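K.L.:
show me the folded form of this:
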Amino acid sequence: IGPFNNTGGVGFEQVYPPETAVDFSKQYQGKHALIGWVDAKTEAANDVDKIGLIDLNETLGEEKGATAYLAATFNSLREQVLQCRYGTVNATKLWVNGELLVSKNIYHMGGEFDQYIGTAKFRRGENTILLKICQNEQTDSWARQWDVRLRVTDDLGGGVQQQSGPD
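P.N.:
Model prediction:
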């Protein structure tokens, strides 16, 4: 969902509605208009540099001074400690089930797989992963990236199996 305002970097600390409750049926006042949740698609796996990449420029349109949120449900087979590992060149905050795990107000640095790691206790059944991702106002061509790739792993970075649906 987005864009919300990040003019002058205000969006990183601003608490927008998705931070208090993830409700896919709700609409909110965004930076320019009323906005709602939309599906985001990852890039095709045949380009190794784009595996799992969500490009917000494609999903929400190219924006500067903007904040967006990505949310996903992870259905855990049991209560367990897992990691959310992600890479981005944008400022981000990451929550699992409302617990803030990572907060990085850093722009245009990195972007590799597993750049940031947040560890959380996942409960059996549905768990909500929420990522806030901010784009600043730099206009250089190399600063247009507004994307992320995220995966849920065990503590060694290995894959973990999900349930096929809620409990």
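K.L.:
only C-alpha atoms for contact and neighbour calcs from this point on.
P.N.:
Fine.
K.L.:
quick check: next helix or strand after the helix or strand residue 58 falls within?
P.N.:
Using DSSP states H and E, the element containing residue 58 is helix 56-60. Tracing the chain C-terminally past helix 56-60 and defining elements by DSSP H and E, one meets strand 66-76 next.
K.L.:
and the helix or strand following that following strand, what other elements does it pack with?
P.N.:
Using DSSP H and E, the helix or strand that follows strand 66-76 in sequence is strand 80-87. For strand 80-87, the contact count by 3 or more C-alpha pairs under 8 Å, 6 or more residues apart in numbering; DSSP states H and E identifies strand 116-122, strand 147-153 as packing neighbours.
K.L.:
now show me the structure for the sequence below, then we'll compare the two:
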Amino acid sequence: MGKPYQNGELTKNGQIVKLKKYAYASTSGEAVKSGVTPARAMNFALFNDTLVGDEFISSFKSDSTDFDESKVSSIVKGKTTRHEVISTFGNPGGHAVYPLIKNKGDDALIYSYTQVSGSAFSLKIYSKQLIVAFNDKGLVSDVEFTSSGDK
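P.N.:
Have a look, this model is predicted:
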């Protein structure tokens, strides 16, 4: 994959996680929404040189990772199953384990979307991420939704 466009670190659950980010954008590609610059990103998270998370993000029409955030409230801890989450939101763009999520032994599905629109002088960036963790019975143990920016 070559050299990442960005390296970084993040402290999660008291542990330092290394981040490697790769990205691609094209003004000639077809975006999922009008006025958006189509782009893709692939992010990797490593803890003690072990992969603990991956995340694919796209605003290209052909493989968009956009999801309906209005359905996040339908996820119920201890009740909603992995199958129900995938049925509601589609296939995830990423996965994570501890320390990216709270509980050791759990695993998580990641849904992420970012869009960039406007010009260099009036750039608008909007991002959203849903992380749904599951226990060993396949039931939701934690839900984390964040969003930022202007649509």
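K.L.:
could you get me the TM-score between them?
P.N.:
Here the TM-score for the pair of chains, by TM-score structural alignment, normalised by the length of the second structure, is 0.30; 79 aligned residues with a C-alpha RMSD of 4.9 Å.
K.L.:
mind listing what's buried in the helix holding residue 58 of the first structure?
P.N.:
By 16 or more other C-alpha atoms under 10 Å, the buried positions in helix 56-60 of the first structure come out as residue 56.
K.L.:
same check on stretch 80-87 of the first structure?
P.N.:
Buried residues in stretch 80-87 of the first structure, counted by 16+ other C-alpha under 10 Å: 82, 83, 84, 85, 86, 87.
K.L.:
for the closest residue in space to residue 74 of the first structure that isn't next to it in sequence, give me its contacts.
P.N.:
In this structure, residue 74 of the first structure finds its nearest non-sequential neighbour in residue 127, 5.1 Å apart by C-alpha to C-alpha, 6 or more residues apart in numbering. For residue 127 of the first structure, the contact set (C-alpha atoms under 8 Å, 6 or more residues apart in numbering) comprises 73, 74, 75, 76, 96, 97.
K.L.:
so how do I select the buried members of these in PyMOL?
P.N.:
To isolate in PyMOL the members of those that are buried, counting by 16+ other C-alpha under 10 Å, one can use:
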select buried, resi 74+75+76+96+97
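K.L.:
got JSON lines for the contacts of residue 127 of the first structure, with distance to residue 153 of the first structure too?
P.N.:
Output for the contacts of residue 127 of the first structure, formatted as JSON lines (distance: C-alpha to C-alpha, whole Å):
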{"residue": "73", "distance to residue 153 of the first structure": "14"}
{"residue": "74", "distance to residue 153 of the first structure": "11"}
{"residue": "75", "distance to residue 153 of the first structure": "13"}
{"residue": "76", "distance to residue 153 of the first structure": "11"}
{"residue": "96", "distance to residue 153 of the first structure": "13"}
{"residue": "97", "distance to residue 153 of the first structure": "16"}
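K.L.:
hmm, back to that, closest to residue 55 of the first structure among the buried residues of stretch 80-87 of the first structure?
P.N.:
residue 87 (12.2 Å; C-alpha to C-alpha).
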